[in-house]
Structure formats: structure tokens, C-alpha cells
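kindly return the folded structure for what I paste below:
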Amino acid sequence: MSGLVNTLLIVAVVVVVIARQFRARPVNTGRRWWLLPAVLAVVALREPGILDAHHRTEAALLLGTELLVGLGMGAAWAWTTRIWTASDGVVWTRSTRASAMVWLGGLLVRVGLFALGAALGVHQNGSALMLGLALLLLVRSGILVWRAQSLPSGPSMSSPTRAYGDDMARVARKEGV
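Okay, here's the model as predicted:
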């Protein structure tokens, strides 16, 4: 695939994933939650230029860092997601404001990695970013499925589980007079 197609695919996946995760959605633990990350990884690994032939060490270090960022972001996103069991026993999930901060932080780190690679003269394409996104989605989905399966089920268990940021004070808005 060309760089433009990879970029459009990455943007489309990110927009769909983020838009869906900030709405309350049921978690289906039996579904193939690993399928989208697997497809993204296969597409990313099919590209021949994932490592710059002239700067292999630097490109490998940048790729490794990208994967670590994806791993960390996936875990942080999963743990900042609120998850609860409804009165009918269905497990629901919704990302929080802290989840949005995780995305913003990850985006800034990725921009920094791209700038570092450009400063080192490393040729970069979207494959490394796509592979990092695949790892992010795989880790997040895996942790959410694990959290959903560990929730007590039944009609009496309807309170949400803790998510990072739940203890933060809510700022009351002042009404204008």
C-alpha cells in the first residue's frame, strides 16, 4: 500500500475507534476482539519499508519505542475506561476524560518520535505507526475483556468499577448572572 493509503487507513481506524469508545457500549467477551488488531498488524508487516535500509539501528529503535508507546497507551486506556454490569447482567464500557488525556499524550509522544526520526534522517512510513496502533488496540481490548470477565454478574451488581480519575474533584461551573 502507498503511504497515503496507510495514512488514510490509520486516520479512519483511529476516528472510528475513538468515536465508538466514548459512548457507552456493551462488551462482548465472546467476540473476536483481537481481529481488528491482527488485520492492522498484517497490513503493517506486509510493507517492505518498515525499517529504513540506510539507518537500520535507528529505525529499529524508533520502531521499538513506537511499540512500547502502543503497549503503554493500550494499558493506560484500558485502565482509564469505566466498566460496569447493568441490571440485566450485560457488561458495559465507556472511556473517560482520563482516557482522552491518554490519547493526547500518546499523540504528542508519537509526534516527538516522528520529529526525532526526521532529525536523524530516518525514512519513516505509516507501517510502524499502524503496528503500534495494532498493539495498542490489542492490549486495550485484552485488558477490557479480562476486566469484563472478572466482574461479578447478576442483577444486584450494577455499580461501575473504578477507573483512574474517578477520585478527581469535579469542577463546578459558575453560572453567569
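
CA only for contacts and neighbour counts going forward, please
Fine.

pull the number of nearby residues for Met101.
Neighbourhood size, Met101 [other CA atoms under 10 Å]: 14.

in which helix or strand would I find Val109?
Using DSSP states H and E, the element containing Val109 is helix 97-120.

got the angle for the first helix or strand past that helix going along the chain vs helix 97-120?
On the C-terminal side of helix 97-120, the closest following helix or strand by DSSP H and E is helix 126-150. If you take axes from the mean of the first three to the mean of the last three CA atoms, to 10 degrees, helix 126-150 sits at 160 degrees to helix 97-120.

elements contacting helix 126-150?
helix 3-21, helix 35-46, helix 56-79, strand 81-85 (3 or more CA pairs under 8 Å, 6 or more residues apart in numbering; DSSP states H and E).

quick check: buried residues in it?
126-145, 147-148 (16 or more other CA atoms under 10 Å).

next, the structure of the following sequence, for comparison with the previous one:
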Amino acid sequence: MSGLVNALVIVAVVALVIVRQFRTSRLDSGRPWWLVPAILAVAALREPGLLDAHHRTGSALLLGAELLIGLATGVGWAWTTRIWVEADSGVWSRSTKTSVAVWVVGIGLRVGLFALGAMLGIRQDSSALLLALAGTLFVRSGIMVWRAQSLERPAVPGAAYRDGTARPAWKERV
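As a prediction, this is how the structure comes out:
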């Protein structure tokens, strides 16, 4: 993919993530939590310009810092997201105002890294940002799944003998 296509993918994914994080969403929807981050990582790693050919060490250091910021953003975002269990045993989540602060700090640090790289004359490709975004989503999703599994689910209503099956309620016929 070209740099423009990568940039458009990044903007689209970030916009989708930001919009979705403030809506209440169900966590246990049955789809694999690692799929979107894996697709983004493969797209980023397929690009040949991940490291600058003329500044390999500096570009590798910037990439490492970008990945660390991405992972830290994912951890912060996951731990500032509110999760709860509804009566139907469904696990739900919604980001908080603190999650916005985590995103703002993460984006600010990434802009600072880009400025540092530009000041040092290191060419930075959008695939590094795409890879860090994949890391952010992977860590956040993994922690959210782990947190959701540790929540206590309510007992199934009507399971008098604790065998896990719900008994139908008696219906009167008139």
C-alpha cells in the first residue's frame, strides 16, 4: 500500500475506534478480539519502508518508542474503560473521560516522536504508526477480554437445582 492509503486506513480506524469507544458496546459478541489488530499488523509489516535505509539505528529506536507508546496507550485505555455485567450475563463496556486523556497523551507523544524524527532527518513511514495502532488495539482488546472473564456473572434465573438450565415460567391460561 502507498503512504496515502496507509494514512487513510489509519484515519479511518482511529475515527471508528474513537466513535465506538463512547458508545456502550457488548464485549462478548463472539467475534475474535485479535482479528482487527492482526490485519493492521500484517498490513504494516508488508511495507518495505518500516525503517529508514539511511538511518537504521535512529529509525529502529523511533519505531521501538512508537511501539512502547502504542502498548502503553492500549494498557491505559483498557484500564480506564468501564465494564459491567447485565442481568442477561452479557458483558458491556464504555470508555470514560479518563480514556480521552489517555488518547490525547498518546497522540501527543506520537506527534513529539514524529517531530523528533523530522528534526533528526529520519524518514518515518506511516506503517510504523499503523503497527503501533495494531499494538494499541491488541493490548486493549486482550486486557478487556481478560477483565471480562474475571467478572462474576449473575446466576441463571430459575435454575433451582444449579444445573445451569433455566426453567420456563408457569403460564396461566384463561
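
can you pull the TM-score for these?
For this chain pair, the superposition-based TM-score is 0.87 by TM-score structural alignment, normalised by the length of the second structure; 156 aligned residues with a CA RMSD of 1.2 Å.

one step back: now the helices and strands packed on helix 126-150 of the first structure as TSV including mean neighbour count and distance to Asn28 of the first structure?
As requested, these are exported to TSV (neighbours: other CA atoms under 10 Å; distance: least, CA to CA, whole Å):
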stretch	mean neighbour count	distance to Asn28 of the first structure
helix 3-21	14	14
helix 35-46	16	13
helix 56-79	20	15
strand 81-85	24	12
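
out of these, which comes closest to Gly117 of the first structure?
Set against Gly117 of the first structure and scored by CA to CA, these come closest in helix 56-79, at 7.2 Å.

residue range for that closest one in the second structure?
Using TM-score structural alignment, helix 56-79 of the first structure corresponds to residues 56-79 of the second structure.

quick one: contacts of that stretch?
Applying CA atoms under 8 Å, 6 or more residues apart in numbering, the contact partners of stretch 56-79 of the second structure are 51-52, 95, 99, 102-103, 106, 109-110, 113, 117, 122-124, 128-129, 131-133, 135-141, 143-144.

that one vs the first structure, average distance?
After superposition onto the first structure, stretch 56-79 of the second structure sits on average 0.3 Å from its aligned residues (mean CA distance after the TM-score superposition for the first structure).

centre of the chain to that stretch, how far?
Relative to the centre of its chain, stretch 56-79 of the second structure is centred 14 Å away, using CA atoms, centre = their mean, to the nearest Å.

stretch 28-35 of the first structure now?
Worked out by CA atoms, centre = their mean, stretch 28-35 of the first structure lies 16 Å from the chain centre.

could you find the counterpart of Leu40 of the second structure in the first structure?
Using TM-score structural alignment, Leu40 of the second structure lines up with Leu40 in the first structure.

not counting sequence-adjacent ones, nearest residue to its match?
Ala134 (5.6 Å; CA to CA, 6 or more residues apart in numbering).

that neighbour contacts Leu35, doesn't it?
No - Ala134 of the first structure sits out of contact with Leu35 when judged by CA atoms under 8 Å, with a separation of 9.9 Å.

got CSV for the helices and strands packed on helix 126-150 of the first structure, with distance to Ser156 of the first structure too?
Output for those, formatted as CSV (distance: least, CA to CA, whole Å):
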stretch, distance to Ser156 of the first structure
helix 3-21, 25
helix 35-46, 33
helix 56-79, 23
strand 81-85, 9
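
out of these, which comes closest to Ser153 of the first structure?
With CA to CA as the yardstick, what comes closest out of those is strand 81-85 (6.8 Å).

show me what the helix or strand following the closest one is packed up against.
Per DSSP H and E, the first helix or strand lying C-terminal to strand 81-85 of the first structure is strand 91-95. Other elements packing on strand 91-95 of the first structure under the criterion 3+ CA pairs under 8 Å, 6+ apart are helix 3-21, strand 25-26, strand 81-85.

any chance of the ones you listed in a markdown table with distance to Pro155 of the first structure as columns?
A markdown table is the format used below for those (distance: least, CA to CA, whole Å):
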| stretch | distance to Pro155 of the first structure |
| --- | --- |
| helix 3-21 | 24 |
| strand 25-26 | 16 |
| strand 81-85 | 8 |
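
tell me the secondary structure for Pro48 of the first structure?
coil (DSSP: H, G, I helix; E, B strand; the rest coil).
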